[in-house]
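Chemist: my questions are about this predicted structure, shown below with the sequence.
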Amino acid sequence: MTSSTPRGTRTAPRFWRLSSLAVVASLALSACADFSGIQSRGTLRPASTLGLDSQTTSVAPPWARQDWWTQYGDAQLNSLLTQALAGNPSLQQASLRLERAQALAGGSEAALLPQVGAVADLSRDLYTSNGLYPKPLAGSVRSMGTLQASGSWELDFFGKNRAALDAALGAVQAAAADAQAARLLLASQVLRTYFQWARQGQQLAVAQRTLEQREEMLGLVQSRLKAGLDTQLELRQSQGSLPDARLQIEALQEQIGLTRNALAALVGDPALAPRLVQPVLPEQISADVPAQVPVNLVGQRADVVAARWRVEAASRDTDTARAQFYPNINLKAYVGLSAFGFSNVLKSSSEQAGVSPALSLPIFEGGRLRANLKAKTADLDSAIAAYNGAVLEAVHDVSDQLLLSESLWRQQALQHSARQAAEDAYAIARQRYQAGLGTYLQVLSAETQVLAQRRASVDLAARTVDTQVALWRALGGGWTPQTVAVAPQGAVASGLMAVQSALAGPRSAPAVAPNGPPAVP
């Protein structure tokens, strides 16, 4: 419906009466497109069923800081992590995905605003003599000029565009959390690879001493054989132990080379490998691990936060699909100049204007709208299931790391006692040998137990550090989400906010941003 109104006429009251009748009629007919019976069946898992400490904390404990690894005091490790987090290609990809989500959100926001455009059209046309145009246009060549501004504004009465924007904002927040998850994963991989390299280096030192010990034992057996105190059996047994010791050294050197290359690849600088210095495992590792984890720390894991935002985005997608069942009202208007002949374009008599409210109403869509809503609802249920799975996996991960931490500390205490006993026996054997009360073969045999305990000690220390890194990652790496929340609507979204509140702890009333959704502190 288009109205071109010359100056001096008064048709506005009639126009608005007709528009009001059209709106009323469209609302009455909207019942023809029905979405009844289509609703989400997903249920968010209550935080009370997770088995975590219901108390929350607003301060990250020492074992849940973003720079937790600095407690080891390893300058080379700190430098590697800084370099890895600055230039790794996987982090760049995550950052670009976030930028893309932000751009799409900007496009969704544009749908809420009026659109304004302008056109300048100058043409010269030959009008057919046998067409629709009568004389004097028929068969003539005329110039035509148009200078016109136009605008349109979709009135979002039923929240379709608002819901689409909220869904896009949810995707942005999920992408931001995914980027943090990628950073945390990379940092944990660098840490675990670095300490794995340290373990291999210390095991290599033990293997090299083992080879030296077996060479000494072979020399002793050869001397005893010449003296008639040993037989060829003892000689062949001693000779057979040397290839095995050399094999262990070669295997460890291979592992060290591969681990060093893997570390350089994680850092993003393959040429860095030859310049790295062999690290050692930390001698003193803090045993300050939590007995039980506050529930809000699990809720701050980047993967849980991302899954939570995907539920929110999917919920708003269903709102968008549901709003498509209602009428769509778009106001269009134009004003400008148009005339035959270029010289007439700028004359006041060439002005033209019009306004045209456009109403579209879904009546019979052949099931298209219902199918779309069913698909979006299924997406929402899938997002809820993924969120529940992420929460369960997070709790499982944290529980495993806590159990391993406690068990490894007990194992280290027991192994320390065993190693001390072996060291004491070795010291006694050396004292007896030096006093002429024992043989050097007894000293070497006692040292064999010491070397075995050293290997076990290195492995336990490496497992303890690796478990600490895994626990740090499982607790979210000390990250505190800084998000812009979207006010939830409906039963599913209300349940979402209930779980968010339980996982993230108490929060103050949301502050409404001047031009956006409520912001969560």
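Modeler: Good, I have the coordinates. Numbering: from 1, shown residues only.

Chemist: okay, CA-based contacts and neighbour counts for the rest of this
Modeler: Noted.

Chemist: geometric centre of this protein: which residue is closest?
Modeler: Nearest to the mean C-alpha position of the chain, by Cα atoms, centre = their mean, lies Asp178 at 1.3 Å.

Chemist: so who does it touch?
Modeler: By Cα atoms under 8 Å, 6 or more residues apart in numbering, Asp178 lies in contact with Ala94, Ala302, Asp303, Ala306.

Chemist: next one: it from Asp67, what distance?
Modeler: Using Cα to Cα, to the nearest Å, we find Asp178 at a distance of 19 Å from Asp67.

Chemist: out of the contacts of Asp178, which sit inside helices?
Modeler: Secondary structure defined by DSSP state H assigns Ala94, Ala302, Asp303, Ala306 of the contacts of Asp178 to helices.

Chemist: now those as JSON lines including distance to His416 and neighbour count?
Modeler: JSON lines is the format used below for these (distance: Cα to Cα, whole Å; neighbours: other Cα atoms under 10 Å):
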{"residue": "Ala94", "distance to His416": "44", "neighbour count": "20"}
{"residue": "Ala302", "distance to His416": "38", "neighbour count": "29"}
{"residue": "Asp303", "distance to His416": "38", "neighbour count": "23"}
{"residue": "Ala306", "distance to His416": "43", "neighbour count": "26"}
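
Chemist: distance from the chain centre to stretch 462-480, please.
Modeler: Computed by Cα atoms, centre = their mean, to the nearest Å, the separation of stretch 462-480 from the middle of its chain amounts to 17 Å.

Chemist: may I ask you to name the longest strand in this structure?
Modeler: Scanning the chain for the longest strand, with DSSP state E as the assignment, gives strand 141-155.

Chemist: buried ones in it?
Modeler: Residues of strand 141-155 classed as buried: Ser143, Met144, Gly145, Thr146, Leu147, Gln148, Ala149, Ser150, Ser152, Trp153, Glu154, Leu155 (neighbour count, 16 or more other Cα atoms under 10 Å).

Chemist: next, the nearest residue to Val345 once chain neighbours are set aside: secondary structure please.
Modeler: In space, not counting the residues next to it along the chain, Val345 is nearest to Ala339; the distance is 5.1 Å by Cα to Cα, 6 or more residues apart in numbering. Applying DSSP: H, G, I helix; E, B strand; the rest coil to Ala339 yields a three-state assignment of strand.

Chemist: so Gln200 makes contact with Leu252?
Modeler: Yes. Counting by Cα atoms under 8 Å, Gln200 sits close enough to Leu252 to count as a contact (6.3 Å).

Chemist: of those two, who's got more company?
Modeler: Ranked by neighbour count (other Cα atoms under 10 Å), Gln200 and Leu252 place Gln200 first, with 26 against 21.

Chemist: the closest residue to Gly139 other than its chain neighbours in helix, strand or coil?
Modeler: Of all residues beyond its chain neighbours, the one nearest Gly139 is Ser129 (4.3 Å), with distances taken as Cα to Cα, 6+ apart. Taking three-state DSSP as the rule, one finds Ser129 in the coil state.

Chemist: below is structure B, check it against A:
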Amino acid sequence: MKTAAISLLTLALAGCSLAPAYERPAAPIPTAYDTPAEDGQAAMPQDWRAYFGDPVLQAWIAAALANNRDLRVTALRIQEARALYGVQQADRLPAIDGSGEFSRGRSVEPGQAGLPVANRYRAAVGITAFELDFFGRVKSLSDAALSRYLASEEAHRAASLSLVAETATAVFNQRSIAEQLRLTESTIALREASLTLTQRRYDAGLETAIGLRTAQMLVETSRATHAELSREYRQAVHALGLLAGDFSLPAGTDGVLLENQTLTPLAAGLPSALLSRRPDLRQAENTLLAANADIGAARAAFFPSVQLTTDIGTTAGSFSDLFGSGTGNWVFAPKLTLPIFNAGRNNANLSLAETRKHIAVAQYEGSIQRAFREVADALSARDTLRIQIDAQRKVRDADRDRQRLAERRYDRGVANYLEMLEAQRSLFDSEQEYIRLQQRRLVNAVELYKALGGWETQPEADTGS
């Protein structure tokens, strides 16, 4: 009997699996990007600090990774999935329970009266309704839980990567607004000085009313722009506080010009490398693996299930005799359940599992295509931004020369005041656009870093507790 029980248990633990053999779907993307990698570009760094070398930027990113509440939720999701996997994995092994019983009572027998009151003591250990996994149903459920647990880990890594990118983008946005504020303040001072001079010339009859009103209009326009930028700057500081999970962190302007800010150039590599680098793609594949395992569990439901219940114990009328000779008893009760009629439930469950796998395949392939597009877009934007920034730099330099010439012509009486004011207005616009393009250049570098999968050494899950 013991040999038979051990043999059944061994077969149960080594049961076959009816899950389909997994094959990774072919990546539905081209084999190369439209924009090739350039000489001098570095491979993906081992840590995000190697890419974002600015100390202030590093401090903001570190604070976000440590305190951001959304990231903390994804870390807790890992613990949740790990616990669910532990529950499912425990079902693959028998649970052995011990029990002790005591009862006192009198039995009633027909035709007999005055039966004595009797005590009954019992102690036992046993296995209750352990499923012998001949067809791999429990194993498939355990494999699905494991894949979902691994998917939750990848989700946390993807959230960490997104948070790093969002924080860097927010810092660059704050610096861009601060730089535009400094430009606007210097422009206001220049235009106020011009307005004072124009007012004097107007009072002396040397300037027209149109010139005076134009000077007033430019001053008020710059003040309105300054008020708008001040509002945007405060909102940018609040956005940084939310990402960092701490609104008390100082967010003063550090005076860093975006023009002088650089990030390490990255080599895109082959598109196939995205499958191993990007955590969101690994998450999608683990979700697909879980759906594949669910099919095995649904198939196993069509086959008989065997549950094993055992009980070994001792029973006596007094506690002192409980473990005496002749008190032992045992039960070995395997139970076979054969599905005969369930109104199509098993067929529906199998169809549901197969459909969910098809959905997971489509989602996985869609994730690959979106990843390819993000990298291709970032590479294309990098090339065109370089050309655009170079052209805008020439526009700005030309506007600076134009303003100097206009002021010189005005001082010599060759040009009217409107020409000089127009030169000032054009220079202000071209300098603002140059700052915005520099910000866009840095944001594009962050987008490329994120699209390529971020740092190779992934962080451990942290609940922040």
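Modeler: Done, it's in. Computed from a predicted structure; not experimentally measured.

Chemist: overlay the chains and give the TM-score.
Modeler: Once the chains are laid over each other, their TM-score by TM-score structural alignment, normalised by the length of the second structure reads 0.85; 443 aligned residues with a Cα RMSD of 3.5 Å.

Chemist: on that earlier part again, want to throw the ones in helices among the contacts of Asp178 of the first structure into JSON lines with distance to Val116 of the first structure?
Modeler: Converted to JSON lines, these look like this (distance: Cα to Cα, whole Å):
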{"residue": "Ala94", "distance to Val116 of the first structure": "35"}
{"residue": "Ala302", "distance to Val116 of the first structure": "41"}
{"residue": "Asp303", "distance to Val116 of the first structure": "41"}
{"residue": "Ala306", "distance to Val116 of the first structure": "36"}
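
Chemist: which one of those residues is nearest to Gly478 of the first structure?
Modeler: Gly478 of the first structure lies nearest to Ala302 out of these, by Cα to Cα, at 10.1 Å.

Chemist: quick one: map the closest one onto the second structure.
Modeler: Under the alignment (TM-score structural alignment), Ala302 of the first structure maps onto Pro279 of the second structure.

Chemist: next one: that match from Ile188 of the second structure, what distance?
Modeler: Relative to Ile188 of the second structure, Pro279 of the second structure is positioned 48 Å away (Cα to Cα).

Chemist: swap in Arg408 of the second structure?
Modeler: With distances defined as Cα to Cα, the gap from Arg408 of the second structure to Ile188 of the second structure amounts to 20 Å.

Chemist: between those two, who's got more neighbours?
Modeler: Comparing Arg408 of the second structure with Ile188 by other Cα under 10 Å, the one with more neighbours is Ile188, at 20 against 14.

Chemist: how about the more buried one, what's its match in the first structure?
Modeler: For Ile188 of the second structure, the aligned position in the first structure is occupied by Leu211, per TM-score structural alignment.

Chemist: list the contacts of stretch 313-326 of the first structure.
Modeler: The set of residues that contact stretch 313-326 of the first structure without belonging to it, under Cα under 8 Å, 6+ apart, is 27, 30, 33-35, 158-161, 163-164, 166-171, 361-362, 369, 372-373, 376-377, 379-380, 383, 492-493.

Chemist: swap in 7 Å and give it another go.
Modeler: 30, 33, 158-160, 163-164, 166-168, 170-171, 361-362, 369, 372-373, 376-377, 379-380, 383, 493 (Cα atoms under 7 Å, 6 or more residues apart in numbering).

Chemist: now which of these would you call buried?
Modeler: Neighbour counting by 16+ other Cα under 10 Å classes 30, 33, 158-160, 163-164, 166-168, 170-171, 361-362, 369, 373, 376-377, 379-380, 383, 493 among the contacts of stretch 313-326 of the first structure as buried.

Chemist: helices along the first structure, start to end?
Modeler: If DSSP H is used as the criterion, the helices of the first structure fall at 12-29, 75-87, 89-110, 160-226, 232-267, 295-299, 302-323, 368-434, 440-474, 490-504.

Chemist: quickly compare these and say which is most buried.
Modeler: When neighbours are counted by mean count of other Cα atoms under 10 Å, the highest per-stretch mean among those falls to helix 302-323, a mean of 26.

Chemist: that one against the second structure, how far on average?
Modeler: After superposition onto the second structure, the average distance of helix 302-323 of the first structure to its aligned residues comes to 0.7 Å, using mean Cα distance after the TM-score superposition for the first structure.

Chemist: angle of that helix against helix 490-504?
Modeler: For helix 302-323 of the first structure against helix 490-504, the angle by axes from the mean of the first three to the mean of the last three Cα atoms, to 10 degrees is 160 degrees.

Chemist: so how far is helix 302-323 of the first structure off the chain centroid?
Modeler: Between the mean C-alpha point of helix 302-323 of the first structure and the mean C-alpha point of its chain there is a distance of 15 Å (Cα atoms, centre = their mean).

Chemist: and stretch 124-131 of the first structure, by the same measure?
Modeler: Taking Cα atoms, centre = their mean, the mean C-alpha location of stretch 124-131 of the first structure is offset from the chain mean by 63 Å.

Chemist: just to revisit the earlier point, can you add distance to Pro518 of the first structure and give the buried residues of strand 141-155 of the first structure back as CSV?
Modeler: Rendered in CSV, the data for these read as follows (distance: Cα to Cα, whole Å):
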residue, distance to Pro518 of the first structure
Ser143, 55
Met144, 52
Gly145, 49
Thr146, 45
Leu147, 43
Gln148, 39
Ala149, 36
Ser150, 34
Ser152, 28
Trp153, 25
Glu154, 23
Leu155, 22
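
Chemist: the residue in the first structure that Asp143 of the second structure lines up against and Ala105 of the first structure, how far apart?
Modeler: For Asp143 of the second structure, the aligned residue in the first structure is Asp166 (criterion: TM-score structural alignment). Applying Cα to Cα, one obtains 8 Å for the distance of Asp166 of the first structure from Ala105 of the first structure.

Chemist: and for Thr318 of the first structure?
Modeler: If you measure Thr318 of the first structure against Ala105 of the first structure using Cα to Cα, the figure is 17 Å.

Chemist: what's the answer for Ala323 of the first structure, then?
Modeler: As it turns out, when the distance is counted by Cα to Cα, Ala323 of the first structure lies 19 Å from Ala105 of the first structure.

Chemist: now Ala413 of the first structure
Modeler: Distance check for Ala413 of the first structure against Ala105 of the first structure: by Cα to Cα, it reads 55 Å.

Chemist: try Ile428 of the first structure
Modeler: Ile428 of the first structure is 75 Å from Ala105 of the first structure, where distance means Cα to Cα.

Chemist: go on, Gln248 of the first structure?
Modeler: Using Cα to Cα, one obtains 57 Å as the distance from Gln248 of the first structure to Ala105 of the first structure.
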